[in-house]
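> here is a sequence with its predicted model. Questions after.
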Amino acid sequence: MRRIVLDTETTGLEPEQGHRIIEIACIELSGRRPTGRQLHRYFNPERDIDIAATQVHGMTAEDLAGKPLFAELADELLDFLSGAELLIHNAPFDVAFINAELARVQRPPIESVCTVCDTLAMARELNPGKRNSLDALCERYGVDNSRRTLHGALLDTQLLFEVWLGLTRGQDSLAIDLSTPTTGIGAIESARPARLRVIIADAEEIARHAAMCVRIAKEAGGRCLWTDGPVTVN
């Protein structure tokens, strides 16, 4: 399956209030491996960036003044995403911003060209009651996030890819290994237990067992459920 890990950085928190995307990063996967293809772009938001947002990602409006507008790259983005499953942490946030940008340039929402998997929802299902931020998941799954002093879309997609591997670890083991024989001598040999120790009861143990059966049958009114018929009780 073709998947794309995606992240954005923005001027603020609410696209409904006119906030814009200033960075987007996409890493393409085939199965569980990066293909080497990626899309990473910065945009001129044509507006100020909230101070709180700058504290998160470190970018100012002046840093982005010479960057292209989203409208110039909208079709490139849709082409890259087409037919893929997107892996996004807290997907509703990023999807809302992307769709707001697409609507400004009369383009369809991204759900019309791809599907979306929210890795935050996945993490909450697997780790109920725990912190499931990207940093918390990096710590939980042993992903080195020491470079993440500020948020950045490209770095965050790289970290999210490694976290997603941890979240989905073990799923591959559910697949059938077609290289292993399931019929014939090979399958019989692989399924046959080796060096089993067989313990056989001796005469004394058999006698004690028979006496116990008689005692149980006597207490049960002359019948044991594990026998074919009544047990003679003296």
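All right, it came through fine. Numbering: from 1, shown residues only.
> please make it C-alpha for all contacts and neighbour counts, starting now.
Will do.
> tell me which residues in the longest helix that the chain contains are buried?
Longest helix of the chain, by residue count under DSSP state H: helix 203-219. Going by neighbour count (16 or more other C-alpha atoms under 10 Å), the buried part of helix 203-219 is 213-214, 216-218.
> and the comparison structure, right after this:
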Amino acid sequence: MKRSILFDTETTGLDPATGDRVIEVAAIELIDDLPTETTFHVMIDPERDIPAEATRVHGFTIEDLQGKPKFAEIADDFLTFIGEDEMIAHNARFDFNFVNAELRACGKPELAMSRMVDTLEMAKKRFPGLPNSLDALCRRYSIDLSARTTHNALLDCKLLAEVYVELMGGRQRGLGLTHQGGKGMTAVYERNPDRRPRVMAPPSEAEVAAHTAFVESLKEPIWLQ
């Protein structure tokens, strides 16, 4: 089994180098690229103000975070949850930079960039020249966005988990449910990573006759060359 962690953060701004801080961390465990019910989610006191422009994005004010733990108080739990597994995020360098700044500040080991899997880069390769925000990808893959009125790290993780399945090859026939080590029911499906055509049932005698008649009606059909 392959374990990976899909995660997202919300922050007070765009740059940890100028003093912006993490206010929310959410992560979902994936087994063989599918989400389990094992999650990590925490709201964090950033120990600074939250600019109005950031609040307009994620909806949180400093009053919402008063009494929440500081990052240093949740760092060990976060590191235990993620283990040594690869880390998946949309525009992953942004989230890695913020988490690593917080880890440095409290004397914890940083996340190695070699663990990073960026779904934004994956999407750009799949859909060059097209919008590849999380919203755009959800619309492209017909994923329900109705609950996403503001940016929310845990909701964004759940949406990104669906997008990630599609970017890795998409849903296949054979969808079912199985237990994952007592952690609840988890969807599983047959994967077709090399996208080879599935074996189809042979045509009936009537279908063969209809095709033969159609080919004979054509002028110099390539099927007979």
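Noted; the coordinates are in hand. Just so you know, these numbers come straight off a predicted model, no measurement behind them.
> ok so, going back, let me know the closest of the buried residues of helix 203-219 of the first structure to Lys130 of the first structure.
Ile216 (53.1 Å; C-alpha to C-alpha).
> please say which position in the second structure that closest one maps to.
Following TM-score structural alignment, no counterpart is assigned to Ile216 of the first structure within the second structure.
> please apply the same query to Ala187 of the first structure.
Match for Ala187 of the first structure (TM-score structural alignment): no aligned residue.
> remind me which helix or strand Ala187 of the first structure belongs to.
Taking DSSP states H and E as the definition, one finds Ala187 of the first structure inside helix 184-191.
> grab the nearest non-local neighbour of the counterpart of Gly152 of the first structure in the second structure.
Correspondence of Gly152 of the first structure to the second structure, assessed by TM-score structural alignment: Asn152. Distance criterion C-alpha to C-alpha, 6 or more residues apart in numbering; nearest residue to Asn152 of the second structure, sequence neighbours excluded, is His58 at 6.1 Å.
> same deal with Ala101 of the second structure?
Once flanking residues are discounted, Ala101 of the second structure sits nearest to Pro16: 6.6 Å by C-alpha to C-alpha, 6+ apart.
> ok, His40 of the first structure next?
Nearest residue to His40 of the first structure in three dimensions, chain neighbours excluded: Ala25, at 4.3 Å (C-alpha to C-alpha, 6+ apart).
> that neighbour belongs to a strand?
Yes: counting by DSSP: H, G, I helix; E, B strand; the rest coil, Ala25 of the first structure is part of a strand.
> from memory it sits against Thr157, does it?
Yes: under the criterion of C-alpha atoms under 8 Å, Ala25 of the first structure makes contact with Thr157 at 6.9 Å.
> quick revisit: show me what the helix holding Ala187 of the first structure is packed against.
Judged by 3 or more C-alpha pairs under 8 Å, 6 or more residues apart in numbering; DSSP states H and E, helix 184-191 of the first structure is in contact with no other helix or strand.
> for the first structure, which segments count as helices?
Here the first structure has its helices, by DSSP H, at 51-57, 70-81, 91-104, 119-126, 134-140, 153-167, 184-191, 203-219.
> give me whichever of these is most buried.
Highest mean neighbour count of the helices of the first structure: helix 153-167, a mean of 20 (counted as mean count of other C-alpha atoms under 10 Å).
> mean per-residue distance, that one versus the second structure.
Here helix 153-167 of the first structure, set against the second structure after superposition, deviates by a mean of 0.5 Å using mean C-alpha distance after the TM-score superposition for the first structure.
> what's next to that helix, contact-wise?
The contact list for helix 153-167 of the first structure (C-alpha atoms under 8 Å, 6 or more residues apart in numbering) reads 5-9, 23-27, 32, 40, 89, 119, 122-123, 126, 134, 137-138, 141, 143, 145, 148.
> do the same with stretch 42-54 of the second structure
Applying C-alpha under 8 Å, 6+ apart, the external contacts of stretch 42-54 of the second structure come out as 11-13, 21-26, 60-62, 65-71.
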